[in-house]
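**Student:** pasting the sequence and the predicted model now:
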Amino acid sequence: MRRPSLLALTLLFGTSIGLAQTTVETIAEGLEHPWALAFLPDGEALVTERPGRLLRVDPQTGGRTVISGTPSVDDRGQGGLLDIELHPEFADNRLVYLTWAGECDGGNATHLGRGRLDGDRLADFETLFVAEPCVRSMKHYGSRIVFDRDGYLFMTTGDRGERDRAQDLADHNGSVLRLHDDGSIPADNPFMERSDVQPAIFSFGHRNPQGAAIHPDTGALWIHEHGPRGGDEINRPRPGANFGWPETTYGREYWGPEIGPDTLAGTIPPIHHWTPSIAPSGMAFYTGSAFPDWHGDLFIGALAGVHLAHLRLNDGHVIDEERLLTDRGRRIRAVETGPDGGIHLLTDHVNGELLRLAPAAR
């Protein structure tokens, strides 16, 4: 039984199926800037906290255990311990993947590594990949990771706040990277034949992608990324494609003027954008059974917009959007479908929460 002290609210949302009663439960609170979560086969959640802690959280009681063996992180600014993902064959190999902001060569960079979950520790943890060059910056790490159906690992990197890096193919930053599960580079990556390009790059021209998910029907990779003053985007990365930042954007400079045109020949426009910005973070296609009419819908957390965006899709296009949880005033950092069919959320605060969105009892 869940603790009676946990907060449970019944909310009414207009949905494609009419009026739905939905409960929001607080599973755990007092988390310090939680950034990402992944569910273990037994239903427990692994949660990263930006200062560098990895927690195992019991979804029934909210109890937590610190997992040792994690890497040292640079937790200044937007940095720290960031994303987490389980290997597709986790049940057999117990491999857990992490990304983090780590120090290197007088600066820092987005790092990727993995260890084997052995009780309350990550054993044999190793760094697999570093997004080079290292930069003297404390922002725009990107850092979402996801495995596709063929077992390739995709890792997003931000432009580190130095926008021209996103168009520099000799620089990993501002790109989506495609790797094998051991951090090596696939021989069929799009730029393998060019000596002037980092071969891990799959697509480029990205500003700060903090959401990544595989479409449950097509198997395609979808991402979203922060714009500046407006111009947050949803994109579908393609091999070798240029998504335009900073040459083209719907966003503007923070002091007002345009940065570039809305569209530009030779670049791929977004399939959806937000202006003004909602500051998207976290992304999941709903694949559970608790809300059958939401199957395949896209859910995205909003930091500046303090809501959960629910997007309905048709043939790869956004046809409707609603904003949920607007009354709670929470910065939503991560979104995942849980094994129980609930939609699980992390709120990004010093006193952050793990929340569960589920159908209300009738």
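**Tutor:** Thanks, I have it. Numbering: from 1, shown residues only.

**Student:** for the rest of this, base every contact and every neighbour count on C-alpha atoms.
**Tutor:** Will do.

**Student:** which elements pack onto the longest strand along the chain?
**Tutor:** When the chain is parsed with DSSP state E, its longest strand is strand 18-31. With contacts taken as 3 or more CA pairs under 8 Å, 6 or more residues apart in numbering; DSSP states H and E, strand 18-31 sits against strand 8-15, strand 352-359.

**Student:** can you give me how far the first one is from the chain middle?
**Tutor:** When you say that, I think you mean strand 8-15. Relative to the mean C-alpha coordinate of its chain, strand 8-15 is positioned 25 Å out (CA atoms, centre = their mean, to the nearest Å).

**Student:** what separation do you get for Trp222 and Phe285?
**Tutor:** 10 Å (CA to CA, to the nearest Å).

**Student:** wait, Pro270
**Tutor:** For Pro270, the distance to Phe285 equals 18 Å [CA to CA].

**Student:** Trp222 and Phe285: which is more packed in?
**Tutor:** Phe285 (25 against 18; other CA atoms under 10 Å).

**Student:** leaving out sequence neighbours, find the closest residue to the more buried one.
**Tutor:** Ranked by CA to CA, 6 or more residues apart in numbering and with sequence neighbours excluded, the top spatial neighbour of Phe285 is Leu298, at 4.5 Å.

**Student:** show me the contacts for Arg252.
**Tutor:** The neighbours of Arg252, taking CA atoms under 8 Å, 6 or more residues apart in numbering as the test, are Pro228, Arg229, Gly230, Gly231, Glu258, Ile259.

**Student:** count the neighbours of the third one for me.
**Tutor:** Read that as Gly230. For Gly230, the count of nearby residues is 20 (other CA under 10 Å).

**Student:** right, and it touches Gly256 too?
**Tutor:** No. Applying CA atoms under 8 Å, one finds Gly230 not in contact with Gly256, separated by 10.8 Å.

**Student:** now the helices for the stretch 251-362 of the chain?
**Tutor:** Per DSSP state H, counting those that start in this stretch, the stretch 251-362 of the chain carries no helices over any range.

**Student:** where do the strands sit along it?
**Tutor:** 272-274, 280-285, 298-302, 307-314, 317-324, 332-337, 343-347, 352-359 (DSSP state E, counting those that start in this stretch).

**Student:** A further structure is provided below for comparison with the first:
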Amino acid sequence: MRPAFVAALALCLAALPAQAQQRFKSSAGDLVVETVAEGLQNPWGLAFLPDGRMLVTERAGRLRLVSSDGKLSAAIANTPNVTGRGQGGLLDVALDPDFAGNRLIYLSFAEPRAGGNGTSVARGKLNQADTALEQVAVIFRQMPTINSNMHFGSRLVFDRTGALFVTTGDRYGQRDEAQNPANHIGKVIRIRPDGSVPADNPNKPGWQPEIWSIGHRNVQGAALHPQSGQLWTAEHGARGGDEINTPKAGLNYGWPVITYGVDYSGLKIGEGTAKAGMEQPLFYWDPSIAPSGAAFYTGERWPGWKNSLFVGGLAGQMLVRLSTQGEAVTGEERLLDGLGERIRDVRQGPDGYLYLLSDDAKGRVLRVRPAP
């Protein structure tokens, strides 16, 4: 972006309405949390357009634009039909790396199907009026179809080659299938933007060719490390055992054979916390915070926080900052204690501030900035 445009955009975003401000302590000084937009029904995913406006999904099935003054658009037309029950609905949203030229966006969603539902990804072109999607097509379907309203995943992250990572869940009652590379249950998927399979995928014997890694429970946070370009994920455990992982090609991350959590009944899951041929998490939480959206910080507002991974907590109702060094988590800071919001998504805005989605029937877009 041109420097003059970035400066103008920052001023525009800074002028967004500041409502219901709250102040919190942090290692980098006091933080202010303010409402940018409200009236969203269980917002799930957020993506910034090049002009600073935001695309926000609502789990019930709507895709909305949030303008520079915090106003919500009407629902954008032609989004996919969704299973809007339990944890299902319209989930993540991502822009094509060449959005400025092709206006393509990607949506993950719980797709209703004969006999049940599953995590799917659709691609469509945002029309010039920003009112509808055109040429909508499903480019990935998690198989098999399962009759469940739980554990859909599902974050969307483009890597530096232009391939798309899609995270899926184990559909709750199907957890043993996370170890079966012949299906998409509890996997990280890697596809091309048209749904085809990249030539450098693992493609191991017995593996579906679009599978990148196996042994995942329910990955709802994912981001690329700003220096290495490595995918980092935040993954729900059961009762304890939420994990930060760096999924690599062809590796097994253990669920449900190894875990640092226990079942909700208190009974043991699997064989323990380690097993040959299965990867250890970089970091885990016990008790759980129920991690959701994740973003690495690269801005200038908090120079000491560069390369920190910010993770939203649902059950924990917090924002967690994980300091990193290379491929290691070196510290944890828990932020926004007392905010009282389930944090569903975390993004860095073009102005260098952090933006959060609160998962509530009256959900909000929140901005986190340094206190004056």
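**Tutor:** That came in fine, so what should we check first? It should be emphasised that the depicted structure is a prediction, and the values quoted were computed from it without experimental measurement.

**Student:** out of the helices and strands packed on strand 18-31 of the first structure, indicate the one that is most buried.
**Tutor:** strand 352-359 (a mean of 22; mean count of other CA atoms under 10 Å).

**Student:** so that strand matches what in the second structure?
**Tutor:** Per TM-score structural alignment, the counterpart of strand 352-359 of the first structure in the second structure is residues 363-370.

**Student:** distance of the equivalent of Pro41 of the first structure over in the second structure relative to Ala100 of the second structure?
**Tutor:** Aligned by TM-score structural alignment, Pro41 of the first structure pairs with Pro50 of the second structure. Distance from Pro50 of the second structure to Ala100 of the second structure, counting by CA to CA: 7 Å.

**Student:** ok so the match of Pro41 of the first structure is a strand residue?
**Tutor:** No. According to DSSP: H, G, I helix; E, B strand; the rest coil, Pro50 of the second structure belongs to no strand; its state is coil.

**Student:** measure it to Arg369 of the second structure for me?
**Tutor:** 21 Å.

**Student:** so for Trp222 and Phe285 of the first structure, which residues contact both of them?
**Tutor:** Counting by CA under 8 Å, 6+ apart, the residues touching both Trp222 of the first structure and Phe285 are Ala213, Ile214, His215.

**Student:** and the first one, how far from Leu264 of the first structure?
**Tutor:** Remark: distance between Ala213 of the first structure and Leu264 of the first structure (CA to CA) = 26 Å.

**Student:** the more surrounded of the two?
**Tutor:** Ala213 (24 against 14).

**Student:** contacts only, for the more buried one.
**Tutor:** So Ala213 of the first structure contacts Val146, Leu221, Trp222, Ile223, Met283, Ala284, Phe285 (CA under 8 Å, 6+ apart).

**Student:** quick one: which of those has the most company?
**Tutor:** Met283 (27 neighbours).

**Student:** residue in the second structure paired with that one?
**Tutor:** In the second structure, the residue equivalent to Met283 of the first structure is Ala294, according to TM-score structural alignment.

**Student:** ok, Arg3 of the first structure next?
**Tutor:** Using TM-score structural alignment, Arg3 of the first structure pairs with Pro17 in the second structure.

**Student:** any idea how far Gly116 of the second structure is from its match?
**Tutor:** 42 Å.

**Student:** mind putting the helices and strands packed on strand 18-31 of the first structure in CSV, distance to Glu103 of the first structure included?
**Tutor:** Below are these laid out as CSV (distance: least, CA to CA, whole Å):
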stretch, distance to Glu103 of the first structure
strand 8-15, 41
strand 352-359, 26
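
**Student:** Asn314 of the first structure: which of these is closest?
**Tutor:** Minimum separation from Asn314 of the first structure across those (CA to CA) falls at strand 8-15, 15.5 Å.

**Student:** who are the contact partners of the residue lying closest to Ser175 of the first structure once chain neighbours are set aside?
**Tutor:** The shortest distance from Ser175 of the first structure to any non-neighbouring residue, by CA to CA, 6+ apart, is to Phe204 (4.2 Å). When contacts are counted by CA under 8 Å, 6+ apart, Phe204 of the first structure touches Ala166, Gln167, Leu169, Gly174, Ser175, Val176, Gly240, Ala241, Asn242, Phe243, Gly244.

**Student:** ok, now which ones touch the counterpart of the fourth one in the second structure?
**Tutor:** Same thing as Gly174 of the first structure. Superposed on the second structure with TM-score structural alignment, Gly174 of the first structure falls opposite Gly186. Residues in contact with Gly186 of the second structure (CA under 8 Å, 6+ apart) are 167-171, 175, 177-179, 214-218.

**Student:** cool, His310 of the first structure as well?
**Tutor:** Counting by CA under 8 Å, 6+ apart, His310 of the first structure has contacts Asp297, Leu298, Phe299, Ile300, Glu321, Glu322, Arg323, Leu324.

**Student:** hmm, which of those are common to the second structure?
**Tutor:** Compared against the second structure with both residues aligned by TM-score structural alignment, their matches' CA atoms under 8 Å, the contacts of His310 of the first structure retain Asp297, Leu298, Phe299, Ile300, Glu321, Glu322, Arg323, Leu324.

**Student:** for Ala309 of the first structure, see how far away the fifth one is.
**Tutor:** I take that to be Glu321 of the first structure. 7 Å.

**Student:** not counting residues beside it along the chain, what's closest to the equivalent of Glu233 of the first structure over in the second structure?
**Tutor:** By TM-score structural alignment, Glu233 of the first structure lines up with Glu243 in the second structure. Leaving aside its sequence neighbours, Glu243 of the second structure sits nearest to Tyr284 (CA to CA, 6+ apart; 4.4 Å).

**Student:** check the gap between Phe125 of the first structure and Leu46 of the first structure for me.
**Tutor:** Phe125 of the first structure sits 16 Å away from Leu46 of the first structure, going by CA to CA.

**Student:** what about Val197 of the first structure, how many neighbours?
**Tutor:** By other CA under 10 Å, neighbour count at Val197 of the first structure equals 16.

**Student:** A helix includes it, no?
**Tutor:** No. Checked against three-state DSSP, Val197 of the first structure lies outside a helix; its state is coil.

**Student:** trace it over to the second structure, please.
**Tutor:** Under the alignment (TM-score structural alignment), Val197 of the first structure pairs with Trp207 in the second structure.

**Student:** wait, its match touches Lys187, no?
**Tutor:** No. Counting by CA under 8 Å, Trp207 of the second structure stays clear of Lys187, with 11.0 Å between them.
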